[in-house]
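**Student:** what would the 3D arrangement of this be:
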Amino acid sequence: MNGKHLVKLGLEKKAIALAQTAAAAREKAGLERDEILSELRAVQANPDAYLAGGVYAELAAELAAQQAKRDAQKGAELRPAPLPYPVWGEDLIEAGARTQMDVAMRLPVSRAGALMPDAHVGYGLPIGGVLATENAVIPYGVGVDIGCSMMLSVLPLPPQGLHAEDGKALLLKHTRFGAGVAFDKRERADHEVLHEDTWREQALLRHLYDKAATQIGTSGSGNHFVEFGTFSLPQPDLGLEAGEYLAVLSHSGSRGFGAQVAGHFTALAERLHPGLAPEAKKLAWLPLDQEEGQAYWQAMNLAGRYALANHDLIHARLARALNVQPLAQVRNSHNLAWKQMVGEQELIVHRKGATPAEAGQLGLIPGSMADPGYVVRGRGNAQALGSASHGAGRVLGRKAAERTLVKKDVQAYLHERGVTLLGGGIDEAPQAYKRIEEVIGRQRDLVDVLGTFQPRIVRMDTGSEDV
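**Tutor:** As a prediction, the model looks like this:
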């Protein structure tokens, strides 16, 4: 039987190959072409009846999977109005972020959501958006920098125990920033995440392994940073006495590896939902009961572990250089999706620029290159899906900051607060961000503040115009 007969049945490429294999077996069994075509039509009409076994089982499985995809596409119509969702710090949030969240809450897979006080416009889901979906994961609901995260190490040294020049030298020697950067081969560190079997379980992950191994222990551009500063703890907590300590705070993600995972699966999700409304295109989702969704879930979680490994190595290098062991460490991811019970149902909770804040959960909410960051403990607010802000949030986009901010004003702001800056573009200036004190003030029912971190020596990537 030739392929023309199978094309006339309306079979797609992969199904045609499986049908030809099955047809050849039936021809050997003595069936005529018309009899085989009749059987193939029956498999098309009801593939589930042939899944248990037999010559048509593989073809039936492929046809069933294709039908599931078509069903998902049919269900891609947006709700006429968004589901209701709570907003924290509404007076601090631009209209564009609200519009994006409204679109997200119109998705047929959406079940609940919340908007944090640092929210601003992003791609797909707004930064500061929290979205719970049923049996679906949205790559742009997680973000391009999968697993972007924070880490704090409290050191057994007084804040004044590190001079600015020594701190600068340590950051220059032991950190790397920017797109494509890496440590020299002789300096490159190893980490257990690179030895996971997961890397071998997808062709995409195998392809990206060398990039990940090369860039491990480094930081990207934009708002990523490593800082020495003063950690103030007013009451005993974290296994520490109250007081002031020298600390290291870092913000980093999954580097080029995570970005390519995000790009690959976003394109795949968009192809699965070609009829999705234009305003929701970047919110295309992958069903978790299908191969594509499972592949993204595996890659996303690997990128999350890889991002945390970058922090591990950054902090280990600096502690080793200072010949100390951290007294306490806190870390959290804020660009990830989690399986979480919402009411009595397990949903997929996306936090794109939002900190997990379940009851008792520790987290970090940074300010800017010159403003304080906060160590917090979650209060488990169910309406917020156990979430809080991930930072101050932008009030000026990068281009707007470059157009409107003046370098001498930014430098004066840093000088007033005693901050030494290495790198850092004017697009990351403190004036480009909301006031972190106001953002924290709008979410007192989401987190309790345990302590504050005041930056002193900050390293970032060089911007288009350095401060």
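**Student:** C-alpha from now on. contacts and neighbour counts both.
**Tutor:** Will do.
**Student:** now the strands: where do they sit in the stretch 351-467 of the chain?
**Tutor:** For the stretch 351-467 of the chain, the strands defined by DSSP state E, counting those that start in this stretch occupy 354-356, 362-365, 373-378, 387-389, 420-422, 447-460.
**Student:** repeat that for the stretch 51-200 of the chain.
**Tutor:** 110-120, 127-133, 136-137, 149-154.
**Student:** picking up where we left off before, nearest to residue 284, out of the strands of the stretch 351-467 of the chain?
**Tutor:** Set against residue 284 and scored by C-alpha to C-alpha, the strands of the stretch 351-467 of the chain come closest in strand 354-356, at 20.1 Å.
**Student:** contacting residues around the closest one?
**Tutor:** Applying C-alpha atoms under 8 Å, 6 or more residues apart in numbering, the contact partners of strand 354-356 are 116, 127-130, 332-335, 363-365, 378, 386-390.
**Student:** need the buried ones from these selected in PyMOL.
**Tutor:** One line in PyMOL is enough to select the buried ones among the contacts of strand 354-356; burial here means 16 or more other C-alpha atoms under 10 Å:
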select buried, resi 116+127+128+129+130+332+333+334+335+363+364+365+378+386+387+388+389+390
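**Student:** residue 291: neighbouring residues, count only.
**Tutor:** Number of residues near residue 291 (other C-alpha atoms under 10 Å) recorded here: 12.
**Student:** distance of residue 374 from residue 388?
**Tutor:** Distance from residue 374 to residue 388, counting by C-alpha to C-alpha, to the nearest Å: 12 Å.
**Student:** I'd guessed residue 156 sits against residue 325; true?
**Tutor:** Yes. With contact defined as C-alpha atoms under 8 Å, residue 156 reaches residue 325; the gap is 7.4 Å.
**Student:** which helix or strand lies directly C-terminal to the longest helix along the chain?
**Tutor:** As assigned by DSSP state H, the longest helix anywhere in the chain is helix 291-322. For helix 291-322, the succeeding helix or strand toward the C-terminus, using DSSP states H and E, is strand 328-333.
**Student:** structure for this one too, so we can compare:
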Amino acid sequence: MGKQKLTIQDLAVIDFPTDVTRSLALNIMNRHFKHTPNDEKLTIINDVLQNPGNYTGHSTLSILALKLVAKAPPLQTFDTYTLADEPAHFDLFGSKHIELGAVQQMALAMRLPIAVKGALMPDAHAGYGLPIGGVLATRQAVIPYGVGMDIGCRMALSVLDVPGSYIDRHVYELKKALGAETHFGNDGSLDTPQDHAVLDHPDFQRTPLLRKLHGKAVRQLSSSGSGNHFVEFGTITVEAGNRLQLPAGTYGALLSHSGSRSLGANIAQEYTAIAMDRCRLPREAKSLAWLDLDSEAGQEYWLSMNLAGAYAQACHDRIHANLCRALGLSVLHTVENHHNFAWQETLHDGETYIVHRKGATPAAYGDMGIIPGSMTTPGYIVSGKGNEASLNSAAHGAGRQLSRQRAKNSITMSSLRKTLAREKVTLLGGSAEEAPEAYKDIGLVMSSQTTLVNVEGIFHPRVVRMARD
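**Tutor:** Here you go, the predicted structure:
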């Protein structure tokens, strides 16, 4: 008989005393009962829950049984919530560039009983749960899909100790290094084992899920995902008096965009399912289910989210270090920021909130960040102005104007190659789904947020690597 894998959704029919025991049961079944039919797995779990004393000496089920014997709280109760009739106020920036679907999604989020403040960035478009480009402040609650599937998706820029002309003179060497030192796609890893202090982080041992995911995190370190993730060389131009504290001029630069890989995706899936199970909302809002940060599950998610963010940063650290080592380059300055994350922040009213930024760049006063365009259009290095209405936030990129499917159906690889040739950009991998025409005009996006950020430098891509279609 083939392998049958239980999912967190399959366990919804069973009442677990805690979220930890649910995770333990799922992990044990999928690791040690791979060839047992799922209905039998559910029967076994139920029997352990009802009679834990019978299993305390079992070779594989004892860990769950002992957890139940040691701590047997009352069965989990569920809370059902209604939405406000009208959404709380939220500000839009660049409203003429934002599709109606994203505005409607944000309005729905602002009807949640935990929603306090909100904003929509000029690159916003519809997503799942909170719209991409949505910023939402809540009190003592975190929405897994307010952070998103790719927890800690982020930007990282290294300004290199070479003039901008170096990039155009060494295209062959840059292509070779990108081919050897980066890996893209939903699976696989680099040929050379990678190491980083984050792999020894004690939080990997704090929950069964994180222990289970550690091995794959080791393998995927220094790799990038698919879609719009990229690693690219280009030039950055800065004017005198910039916050990068660099002399005015044009420098070679390395820019990367990716997140926490399978680690973040699995955390998002696990705790979204738990949130939906515990926080019952009307059908249209169910993906906005939240976890109270005072709950065990909320604390587990918060810990896991922060670990995924640290892991995403580590991936960028290794990508930049590997490429600079291979090319013999040194770094003058770095800028980096998350744009899929939740932070505990004190805002202008003096109150502390959980601020979700799903596809939005932190832009408190003086915060440095990166807002990319597309594979052929400029990206912007910015400093935040600390705008109260935006909840100290800005756009995270140009934002899609065509869905991936629409782009695939309407843009040919032939036309993409012509665009690349015209703009003198070399592309490794990539697809029509990520063509510049699929994105909004980054210039219009930037002109819609002059009250949110100052421009400190402009990046122009020259040699770009992305995942293939």
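**Student:** deepest of the strands of the stretch 351-467 of structure 1, which one?
**Tutor:** The highest mean neighbour count among the strands of the stretch 351-467 of structure 1, using mean count of other C-alpha atoms under 10 Å, belongs to strand 387-389: a mean of 34.
**Student:** where in structure 2 does that one align, residue-wise?
**Tutor:** Using TM-score structural alignment, strand 387-389 of structure 1 corresponds to residues 393-395 of structure 2.
**Student:** cool, stretch 250-265 of structure 1 as well?
**Tutor:** The alignment of stretch 250-265 of structure 1 onto structure 2 (TM-score structural alignment) covers residues 256-271.
**Student:** out of the strands of the stretch 51-200 of structure 1, which comes closest to residue 206 of structure 1?
**Tutor:** Among the strands of the stretch 51-200 of structure 1, strand 136-137 comes nearest to residue 206 of structure 1, with 22.3 Å by C-alpha to C-alpha.
**Student:** mean per-residue distance, the closest one to structure 2?
**Tutor:** Comparison of strand 136-137 of structure 1 with structure 2 after fitting gives an average deviation of 0.5 Å (mean C-alpha distance after the TM-score superposition for structure 1).
**Student:** counterpart of that strand in structure 2, which residues?
**Tutor:** Strand 136-137 of structure 1 maps onto residues 141-142 of structure 2, going by TM-score structural alignment.
**Student:** residue 13 of structure 1 is nearest to which of the strands of the stretch 51-200 of structure 1?
**Tutor:** Closest of the strands of the stretch 51-200 of structure 1 to residue 13 of structure 1 is strand 136-137, at 26.3 Å (criterion: C-alpha to C-alpha).
**Student:** how far off centre is that closest one?
**Tutor:** How far strand 136-137 of structure 1 lies from its chain's middle: 13 Å, per C-alpha atoms, centre = their mean, to the nearest Å.
**Student:** stretch 142-161 of structure 2 now?
**Tutor:** For stretch 142-161 of structure 2, the distance to the chain centre is 5 Å (C-alpha atoms, centre = their mean).
**Student:** next: stretch 73-83 of structure 2.
**Tutor:** Relative to its chain's centre, stretch 73-83 of structure 2 lies at 28 Å (C-alpha atoms, centre = their mean).
**Student:** who touches that stretch?
**Tutor:** Contacts for stretch 73-83 of structure 2 (C-alpha under 8 Å, 6+ apart): 15-18, 111-113, 277-282.
**Student:** among these, name the ones in helices.
**Tutor:** Using DSSP H, these in helices are 277-278.
**Student:** dump the contacts of stretch 73-83 of structure 2 to a markdown table, plus neighbour count and distance to residue 65 of structure 2.
**Tutor:** Output for these, formatted as a markdown table (neighbours: other C-alpha atoms under 10 Å; distance: C-alpha to C-alpha, whole Å):
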| residue | neighbour count | distance to residue 65 of structure 2 |
| --- | --- | --- |
| 15 | 14 | 15 |
| 16 | 22 | 12 |
| 17 | 17 | 12 |
| 18 | 17 | 13 |
| 111 | 19 | 42 |
| 112 | 23 | 38 |
| 113 | 15 | 37 |
| 277 | 19 | 23 |
| 278 | 19 | 23 |
| 279 | 19 | 27 |
| 280 | 18 | 29 |
| 281 | 20 | 32 |
| 282 | 13 | 35 |
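**Student:** can I get the contacts of stretch 73-83 of structure 2 in CSV with distance to residue 388 of structure 2?
**Tutor:** Formatted as CSV, the contacts of stretch 73-83 of structure 2 follow (distance: C-alpha to C-alpha, whole Å):
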residue, distance to residue 388 of structure 2
15, 43
16, 42
17, 42
18, 39
111, 21
112, 21
113, 22
277, 34
278, 33
279, 30
280, 32
281, 30
282, 31
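**Student:** which one of the contacts of stretch 73-83 of structure 2 is nearest to residue 39 of structure 2?
**Tutor:** Nearest to residue 39 of structure 2 among those, with distances taken as C-alpha to C-alpha, is residue 15, at 15.6 Å.
**Student:** got the contact list for residue 375 of structure 2?
**Tutor:** Contact analysis of residue 375 of structure 2 by C-alpha under 8 Å, 6+ apart lists 425, 434-436, 461, 464.
**Student:** can you report how many residues lie near the closest residue to residue 253 of structure 1 other than its chain neighbours?
**Tutor:** Counting by C-alpha to C-alpha, 6 or more residues apart in numbering, residue 253 of structure 1 lies nearest to residue 148, which is 3.8 Å off, once chain neighbours are set aside. For residue 148 of structure 1, the neighbour count with other C-alpha under 10 Å is 27.
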